[in-house]
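Q: Pasting the sequence and the predicted coordinates here, then a few questions.
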Amino acid sequence: MNRRRTSLTISQAAAIFAAALLYLVLLLWWMLPMLRAQPGLHPATHWYLIGFVLFPPMIAYAVWQAHREGANSFAERLTSLNIRPMSQRDWRYAAAGVFSVLGGTGVLLAAWSNLARLDLLPPVETEPWCIDMSPLEGRDRLLLLLWAPMFVLNIVGEELLWRGYVQSRLTVRWGWLVVSLLWLAFHIPFGIPVMVLSLPLMLILPFIFDRTKNTTVAILIHGMYNGPAFLAAAFGLLPG
């Protein structure tokens, strides 16, 4: 078997991110209003259903590119996309990454809130306009059974494509920073507050992947950032 890993330029990486961004914008422009027009559909499910359409193509594209490079078996594709077991060093990086991302986000949130109290900034909006994060009550909590697989697709889809494929093949100095900026741009549709509060994740996670070259580490950090916060909102544990 002849395997050759692709090298990506900044423009090629930017094109991949731009295609994903345009697809996201299309879904928010076309699919979201259609879902909101359905009177019997719980608002929380709108993003869940969009996620089922948004993230699988990311996984498919990353796997397809690995296949094009000659990774034909499941194990070879995992290796091609840098999915491997965690070493002790990886666990240390993952733990440091989770604490750094959560701590950095907390500092930004506190700083924004203080500036808002001084009327130097508008009140911070932690909920993206397109995602309903109101607490789920009673039987509506069963909707988390729909959220869970979408969440897995979200984290795995982004990390396989952004880290496992794009960043690991970007042949430029400071490639992790290039990916950080492109990843930040991908979140433009969610609004400025979300982008600002996501800066620690956008910068720290690609940096750690640059050090570990292990997509499993990135999946863990990303999941520990998104998952607990969403569940806390769903169960009404966040301050109002």
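A: Noted; the coordinates are in hand.

Q: Please make it C-alpha for all contacts and neighbour counts, starting now.
A: OK.

Q: Give me the residues contacting stretch 58-70.
A: The contact list for stretch 58-70 (Cα atoms under 8 Å, 6 or more residues apart in numbering) reads 1-6, 20, 77, 80-81, 156-158, 160-161, 164-165.

Q: And the buried ones among those, selectable in ChimeraX?
A: Listed next is the ChimeraX selection for buried residues among the contacts of stretch 58-70, using 16 or more other Cα atoms under 10 Å:
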select :20,77,80,81,156,157,158,160,161,164,165
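
Q: here comes the other one, which I'd like you to weigh against the first:
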Amino acid sequence: MDKIAEMRKMTIWESILLFSIPSAYFIIITNNLIPYLVKDLNLHPALGWFIGGYIVFVPLFILALIFYRREGNEFRIRLILDRLRIKRLSKNDWKWTITSSIVILISTGLIMFTSKILSEGFGFRELETTPSFMEFQALQGFEKFYLLIWIPMFFFNIVGEEILWRGYILPRQELQHGKYSWVINSVLWLVFHACFGLDLIILLIPILIVVPYVAYKTKNTSIGILTHGILNGPMFVLVSIGLIK
């Protein structure tokens, strides 16, 4: 077979199920496994997060491929890329990537600035930028080699999420919900981040809105992978090695 199998519509209840199970699993890992690794086994907090990340994100990557195969598709690279909407970026796609990245950065900055103003001027608590399970001091000396363990986890984090949420699920949501599909995808992606706590969710609102919207408009998962990765990866590395506090 040289073409992908016909997709079925995804009902709202299927969408909720496919997001809520990984969301609950993510909460279990961050509330139980990572604290156990750090506090009971005395692992460095960064390693605790990296290991927990592997346990969460590798299954997302695998699930996307399993669901692809269950649709009746052959396990061929070209067909996988086609079904999951992983495409080369056109000039227009690059414009979407750059514009969406800038919009997310500016919007996130405005949220942080507003939080600081409300804190200094009106006594509101400033938003916390890091959940407890990801808190650790800047890596020192040999500890910086821990980032070699982080790199594959980062791949599965970004690619695993994007090919499942936007590559596999969103196209089926579009068949059912049309122009509102990206809104449903966005809200449920927010739910997936529940373990990060309200403060970080507020800071993540720009990316939680923009990435699903752009994926819907362009029908290209590669843009989400690139945008998600650009905004998450370099910043994490700079914070980890102490260049940004």
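A: Great, that's in hand. Quick caveat, the model's predicted, so the values are computed rather than measured.

Q: Post the TM-score for the overlay when you can.
A: Once superposed, the chains reach a TM-score of 0.95 (TM-score structural alignment, normalised by the length of the first structure), with 239 aligned residues with a Cα RMSD of 1.4 Å.

Q: Quick one: distance of the helix or strand hosting residue 173 of the second structure to the chain centre.
A: In this structure, residue 173 of the second structure sits in helix 170-177 according to DSSP states H and E. Between the centre of helix 170-177 of the second structure and the centre of its chain there are 19 Å (Cα atoms, centre = their mean, to the nearest Å).

Q: Remind me what it packs against, helices and strands.
A: The contact analysis (3 or more Cα pairs under 8 Å, 6 or more residues apart in numbering; DSSP states H and E) places helix 170-177 of the second structure against helix 181-192.

Q: Once aligned, what mean separation remains between the helix it packs on and the first structure?
A: Helix 181-192 of the second structure, aligned to the first structure and superposed, deviates on average by 0.9 Å (mean Cα distance after the TM-score superposition for the first structure).

Q: same question, stretch 52-60 of the second structure
A: Once fitted to the first structure, stretch 52-60 of the second structure is off its aligned match by 0.9 Å on average (mean Cα distance after the TM-score superposition for the first structure).

Q: which ones are touching the spatially most distant residue from the centre of the first structure?
A: Distance from the centre of the first structure peaks at residue 1, with 33.4 Å (Cα atoms, centre = their mean). Going by Cα under 8 Å, 6+ apart, residue 1 of the first structure touches residue 70.

Q: next one: residue 82 of the first structure
A: Here residue 82 of the first structure is in contact with 164, 213, 214, 215, 216 (criterion: Cα under 8 Å, 6+ apart).

Q: you'd agree the third one is up against residue 89?
A: No. Here residue 214 of the first structure lies out of contact with residue 89, judged by Cα atoms under 8 Å, at a distance of 10.8 Å.

Q: quick one: the helices in the second structure?
A: Secondary structure of the second structure (DSSP state H): helices at 12-28, 34-35, 45-70, 77-83, 91-122, 147-162, 170-177, 181-192, 198-218, 221-240.

Q: just so I know, which of these lies nearest residue 131 of the second structure?
A: With distances scored as Cα to Cα, the stretch of the helices of the second structure nearest to residue 131 of the second structure is helix 198-218 (7.3 Å).

Q: Where does the closest one end up in the first structure?
A: Mapping helix 198-218 of the second structure onto the first structure (TM-score structural alignment) gives residues 192-212.

Q: Can you give me the end-to-end span of stretch 162-182 of the second structure?
A: End-to-end span of stretch 162-182 of the second structure (Cα to Cα, to the nearest Å): 13 Å.

Q: count of neighbours near residue 180 of the first structure?
A: Look at residue 180 of the first structure: counted by other Cα atoms under 10 Å, it has 22 neighbours.

Q: how about it, what's its match in the second structure?
A: Aligned partner of residue 180 of the first structure by TM-score structural alignment: residue 186.

Q: Could you measure from its match over to residue 205 of the second structure?
A: 9 Å.

Q: just residue 142 of the second structure next, same as before
A: For residue 142 of the second structure, the distance to residue 205 of the second structure equals 35 Å [Cα to Cα].

Q: what's the answer for residue 20 of the second structure, then?
A: 18 Å.

Q: ok, now residue 8 of the second structure?
A: Counting by Cα to Cα, the gap from residue 8 of the second structure to residue 205 of the second structure is 29 Å.

Q: Ok, residue 87 of the second structure next?
A: Counting by Cα to Cα - residue 87 of the second structure and residue 205 of the second structure are separated by 26 Å.
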